[in-house]
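Enquirer: have a look at this prediction, sequence included:
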Amino acid sequence: MTDPNIPPPERVVHQTTINSTPERKGGGLLAFFVGGLVVAVVAIAWFLYVGGRPAAPERPEINLDINVPAPKLPEAPHLPERPVLPDVPRPAEPPTVTTPTVEPQG
């Protein structure tokens, strides 16, 4: 008689072992914030390096000499002389301020 705990010789047994690791949580959020800070620092450094504005493209040198005759305007008519007003002194009085009267209480 054979031992019941030993498989028969013609039967092949395959054993599969699954090793699973537990999920890691929280590391992705920290990496996201650190990456965002690195991008922000690089952007600010670049902005300060270029002087706060994008680089202007080089413009070609254009040298133009334009001579156009200016039109001549006709002479303007002379204005009449200002009328002379009679020298009448105008009395100017300083402004007056009324003083309040204090009534005795009694």
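Expert: Here it is on my side, so go on.

Enquirer: okay, CA-based contacts and neighbour counts for the rest of this
Expert: Will do.

Enquirer: what's the neighbour count on residue 44?
Expert: 11 (other C-alpha atoms under 10 Å).

Enquirer: ok, it to residue 35 distance?
Expert: Using C-alpha to C-alpha, to the nearest Å, one obtains 14 Å as the distance from residue 44 to residue 35.

Enquirer: want to compare, so here's the second one:
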Amino acid sequence: MKLHSVDEVEEFINENGLAILFISSPGCSVCQALLPRMEDIVQKYPAVQLGYVDGDEVQEVTGKFLAFGAPTILVFVEGKEQIREGRFIRMEDFEAKLERLISLTDY
């Protein structure tokens, strides 16, 4: 789900018990490669919702979440940040962290 404002981002995080926020930048080749892989991972976990936002389009989001590099991936459980990954992300490691987090929650 593409998010277009800080309010939409906050609403997304608060309305989904387990939410992943993917903050990208339009000229970021790493972002373009990782987003489809992130979408594939999320399909395996029905309780997880994925939202993405263009940090250039919604500049306030980078300051609010201290996401000064792209991509930045934040995982929230009940509105609290639990995982933060940035720039060069090993998707296998990220998925292992996500699985562990899911196993520790009621999701």
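Expert: Okay, I see it. Keep in mind that what you see is a predicted model, and the values were worked out from it rather than measured.

Enquirer: mind checking the TM-score on these two?
Expert: The pair, once superposed, lands on a TM-score of 0.20 when counted by TM-score structural alignment, normalised by the length of the first structure; 29 aligned residues with a C-alpha RMSD of 3.4 Å.

Enquirer: helix/strand/coil for residue 34 of the second structure?
Expert: When states are read from DSSP: H, G, I helix; E, B strand; the rest coil, the local structure at residue 34 of the second structure comes out as helix.

Enquirer: how much space separates it from residue 82 of the second structure?
Expert: Residue 34 of the second structure sits at a distance of 20 Å from residue 82 of the second structure (criterion: C-alpha to C-alpha).

Enquirer: more neighbours: the two, which one.
Expert: For residue 34 of the second structure versus residue 82, neighbours defined as other C-alpha under 10 Å are more numerous around residue 34 (18 against 14).

Enquirer: and the helix or strand containing residue 31 of the first structure, what's buried?
Expert: If you go by DSSP states H and E, residue 31 of the first structure is part of helix 27-49. Applying a neighbour-count criterion of 16 or more other C-alpha atoms under 10 Å, helix 27-49 of the first structure contains no buried positions.

Enquirer: part of a helix, is residue 38 of the second structure?
Expert: Yes: assignment of residue 38 of the second structure by three-state DSSP places it within a helix.
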